[in-house]
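Participant: how would this look folded up:
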Amino acid sequence: MLDDFLTRAAIAGVGVSLATGPLGVFVVWRRMAYFGDATAHAAILGVAMALATDLPIALGAAVVAAAMGLTVATLTGRGWAADTVLGVLAHSALALGLVGISFVGTVRISLESFLFGDILAVSRTDLAMIWGGAVVVLAAVVWRWNRLLLSTVNEDLAYASGISPLRERLALTLALALVVALSLKIVGALLISALLIIPAAAARALSRGPEAMAVGATLIGAVSALAGLWASYHFDTPAGPSIVTAAAGIFIIAAVAGRLRRT
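Facilitator: Just a heads-up that it's a prediction; the model follows:
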């Protein structure tokens, strides 16, 4: 079964949704959309460094994405404006990554695959990494769910309960870095944020509680991946953008359904 490239792509898309679904709800609740963009853009710099040092691309992307997240958290904690820091670092990292890749002359690569993803080229090794990483992220979110939720809803109450919001923010940053590294092969650096945000936003319109929203975001992400792959196969469209387009369509339907339900 795994010899079929489309089957491997579908399994990869569902695997990524296991991580992006529950993590995406915290991105939406904490209004971290731009933070997700910055982390994803930094992954391109990680790709360049990995190619230059013969390291696994996923490892390079995860390390640099995590470094970006920690840098942003440190600078904003010292009084820097978050939007300014994110804007400067995100675009600088993306530009440096693209320039760095151009200097790696011994490796023939397609920049488009890193920017927009190449899910149809997923291998068995990629599947193992995607599902292994997704299970780690999912387990971490489930383990720290109450702490993350309380820190998100009310930091003062979290402090009073003996929970460090800073530690939870750090855990969320590292989890985001891992998800970015996993998703780079699927939708690319420019569309990773969409995969985190759109399914969670769609689930928010239909859910009555945080747990239901996390489950809903995971299911919507998986359906978006399968629907996008179906559209890509039948209409010969790019797979990564097709997945995001499917998610956007589901969001519109969910938003309308949610509005009708409240009226």
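Participant: Please count neighbours and contacts with C-alpha atoms only from this point.
Facilitator: OK.
Participant: going on from the helix or strand harbouring residue 99, what's the next piece of helix or strand?
Facilitator: According to DSSP states H and E, residue 99 maps onto helix 82-103. Next helix or strand after helix 82-103 toward the C-terminus (DSSP H and E): helix 111-116.
Participant: In that following helix, which residues are buried?
Facilitator: 113, 114, 115, 116 (16 or more other CA atoms under 10 Å).
Participant: With distance to residue 91 added, can I get these in TSV?
Facilitator: Listed next are the buried residues of helix 111-116 as TSV, based on distance: CA to CA, whole Å:
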residue	distance to residue 91
113	19
114	16
115	13
116	16
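Participant: if we can go back for a sec, ok, residues contacting the helix holding residue 99?
Facilitator: The contact list for helix 82-103, computed with CA atoms under 8 Å, 6 or more residues apart in numbering, reads 34-35, 37-39, 41-49, 51, 68, 72, 75-76.
Participant: One more: stretch 154-173?
Facilitator: With CA under 8 Å, 6+ apart as the criterion, stretch 154-173 contacts 23, 66, 69, 70, 147, 148, 150, 151, 152.
Participant: can you count the residues close to residue 136?
Facilitator: Close neighbours of residue 136, defined as other CA atoms under 10 Å, add up to 15.
Participant: related to what we said a few turns ago, show me what counts as buried in the helix holding residue 99.
Facilitator: 85-86, 89-90, 92-98, 100-101.
Participant: Now do the SS call for residue 158.
Facilitator: Three-state call for residue 158 (DSSP: H, G, I helix; E, B strand; the rest coil): helix.
Participant: Look up how far residue 207 lies from residue 25.
Facilitator: Going from residue 25 to residue 207 by CA to CA, to the nearest Å gives 11 Å.
Participant: residues shared between the contacts of the two?
Facilitator: Joint contacts of residue 25 and residue 207 (CA under 8 Å, 6+ apart) are residue 213.
Participant: Have a look at the two and say which one is more surrounded.
Facilitator: residue 25 (27 against 16).
Participant: give me the element the more buried one is part of.
Facilitator: Going by DSSP H and E, residue 25 is in helix 5-29.
Participant: continuing past that helix, what's the next helix or strand?
Facilitator: helix 33-53.
Participant: what distance separates that following helix from the centre of its chain?
Facilitator: Computed by CA atoms, centre = their mean, to the nearest Å, the chain-centroid distance of helix 33-53 equals 12 Å.
Participant: One more, please, to line up against the first structure:
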Amino acid sequence: MLDDFMTRATLAGVGVALAAAPLGCFVVWRRMAYFGDATAHAAILGVALSLTLQMSIFAGALAVALIMALTVTVLSGRGYAMDTLLGVLAHSALAFGLVAVSFLSGVRIDLMAYLFGDILAVSRTDLLIIWGGAALVVALITWRWSELLTATLNEELAYASGFDPKREQLILTLSLAVTVAVAIKVVGVLLIAAMLIIPAAAARSLARSPEAMAVVAAVIGGASAVIGLRSAYVFDTPAGPSIVCVAAIVFACVNLLGWQTRDKI
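Facilitator: Here you go, the predicted model:
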């Protein structure tokens, strides 16, 4: 069954959606959208390092994404506004990554595949990495769900409950780094943040509890992957952007229906 490239692509898209769904909810609640972009942009530098050192693309992207996550966590609140700090780190890492790629000699690299994803070229090994990373992220978020939710709602309440909100933020940022590393093959570094934010934002209007929002976001993300891949196959469009377009259409429809309902009420 896995010999079919469309089957592998579909499984890869659903795997990324499952990892991004609960994480995307926290990104939306904490207003960390720019942080997702910064971590994703840094992954290009990881790709360049991987090609230079002849190591796994996943390993290089994960290493740089983890360094970015740790750096932001350490430097936050030390004299710079968070959006300023993220802007400096994100665009610097992206620029250094693109320059580093240009120095690679004797290596053929399709930069567009890393910027916008190449889900149709997912291999069995890639599937193992994607689903392994997704399982790790889901397990970690599930394990720390109450603590993460409390720290998101109120840091003082988190301290009163006996745990450090900074530690929970670190867990969240590390999970984000893993998600970025596994998603780079599917939607590329420029669209990873979209898969984090758009399904979660659409689910926000449909769910009545945080847990329900995570589940609905996973359903929207998975459906977007399946429908987007099918649309790309039928209309001969790029697969990664097509997936994001479907998620954006769902978000627009949910909000349009919401406005009409509120008008009637």
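Participant: picking up where we left off before, what is the nearest of the buried residues of helix 111-116 of the first structure to residue 191 of the first structure?
Facilitator: residue 116 (6.5 Å; CA to CA).
Participant: what separates the residue lying closest to that closest one once chain neighbours are set aside from residue 150 of the first structure, distance-wise?
Facilitator: Excluding the flanking residues, the one nearest residue 116 of the first structure by CA to CA, 6 or more residues apart in numbering is residue 188, at 4.0 Å. Distance of residue 188 of the first structure to residue 150 of the first structure, computed by CA to CA: 32 Å.
Participant: Equivalent analysis for residue 78 of the first structure, please.
Facilitator: 23 Å.
Participant: quick one: which of these two has more around it?
Facilitator: A side-by-side neighbour count of residue 78 of the first structure and residue 150, using other CA under 10 Å, places residue 150 first with 18 against 8.
Participant: Quickly find the element holding the more buried one.
Facilitator: Going by DSSP H and E, residue 150 of the first structure is in helix 145-153.
Participant: Show me what that helix is in contact with.
Facilitator: Contacts for helix 145-153 of the first structure (CA under 8 Å, 6+ apart): 26, 29, 30, 141, 157, 158, 163, 164, 165, 168, 169.
Participant: And for the first one, the neighbour number?
Facilitator: Using other CA under 10 Å as the criterion, residue 26 of the first structure is surrounded by 22 other residues.
Participant: same question, the last one
Facilitator: In terms of burial, residue 169 of the first structure registers 17 neighbours under the definition other CA under 10 Å.
Participant: Identify each buried residue in whatever helix or strand it lives in, please.
Facilitator: In the assignment (DSSP H and E), residue 169 of the first structure maps to helix 165-183. The neighbour-count check on helix 165-183 of the first structure (16+ other CA under 10 Å) flags 165, 168-183 as buried.
Participant: and what of stretch 130-146 of the first structure?
Facilitator: In stretch 130-146 of the first structure, counting by 16+ other CA under 10 Å, buried: 130, 131, 133, 134, 135, 137, 138, 141.
Participant: Equivalent analysis for stretch 29-43 of the first structure, please.
Facilitator: 29, 33, 34, 35, 36, 37, 38, 39, 40, 41, 42, 43.
Participant: Closest one to residue 198 of the first structure out of those residues, please.
Facilitator: residue 33 (10.2 Å).
Participant: Which residues are in contact with that closest one?
Facilitator: 27, 193, 197.
Participant: Relative to residue 139 of the second structure, how far out is the residue nearest to residue 191 of the second structure when sequence neighbours are not counted?
Facilitator: Nearest residue to residue 191 of the second structure in three dimensions, chain neighbours excluded: residue 116, at 6.5 Å (CA to CA, 6+ apart). Distance of residue 116 of the second structure to residue 139 of the second structure, given as CA to CA: 27 Å.
Participant: and what of residue 207 of the second structure?
Facilitator: Distance from residue 207 of the second structure to residue 139 of the second structure, by CA to CA: 22 Å.
Participant: what does residue 190 of the second structure give?
Facilitator: For residue 190 of the second structure relative to residue 139 of the second structure (CA to CA), the value is 26 Å.
Participant: do residue 183 of the second structure as well
Facilitator: Residue 183 of the second structure is 17 Å from residue 139 of the second structure, by CA to CA.
Participant: next one: residue 201 of the second structure
Facilitator: Distance of residue 201 of the second structure to residue 139 of the second structure, given as CA to CA: 22 Å.
Participant: With residue 247 of the second structure instead?
Facilitator: Taking CA to CA, one finds residue 247 of the second structure at 24 Å from residue 139 of the second structure.
Participant: swap in residue 99 of the second structure?
Facilitator: 37 Å.
Participant: Also residue 236 of the second structure?
Facilitator: Applying CA to CA to residue 236 of the second structure and residue 139 of the second structure gives a distance of 36 Å.
Participant: any chance of the buried residues of stretch 29-43 of the first structure in JSON lines, with distance to residue 242 of the first structure too?
Facilitator: Below are these laid out as JSON lines (distance: CA to CA, whole Å):
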{"residue": "29", "distance to residue 242 of the first structure": "26"}
{"residue": "33", "distance to residue 242 of the first structure": "20"}
{"residue": "34", "distance to residue 242 of the first structure": "22"}
{"residue": "35", "distance to residue 242 of the first structure": "23"}
{"residue": "36", "distance to residue 242 of the first structure": "20"}
{"residue": "37", "distance to residue 242 of the first structure": "19"}
{"residue": "38", "distance to residue 242 of the first structure": "22"}
{"residue": "39", "distance to residue 242 of the first structure": "22"}
{"residue": "40", "distance to residue 242 of the first structure": "19"}
{"residue": "41", "distance to residue 242 of the first structure": "20"}
{"residue": "42", "distance to residue 242 of the first structure": "23"}
{"residue": "43", "distance to residue 242 of the first structure": "22"}
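Participant: Just give me the closest of the residues you listed to residue 259 of the first structure.
Facilitator: Scanning these for proximity to residue 259 of the first structure, where the rule is CA to CA, the winner is residue 29, at 19.4 Å.
Participant: what's near enough to touch that closest one?
Facilitator: residue 152.
Participant: Counterpart of it over in the second structure?
Facilitator: Aligning on TM-score structural alignment places residue 29 of the first structure opposite residue 29 in the second structure.
Participant: again, but for residue 93 of the first structure
Facilitator: Checking TM-score structural alignment: residue 93 of the first structure goes with residue 93.
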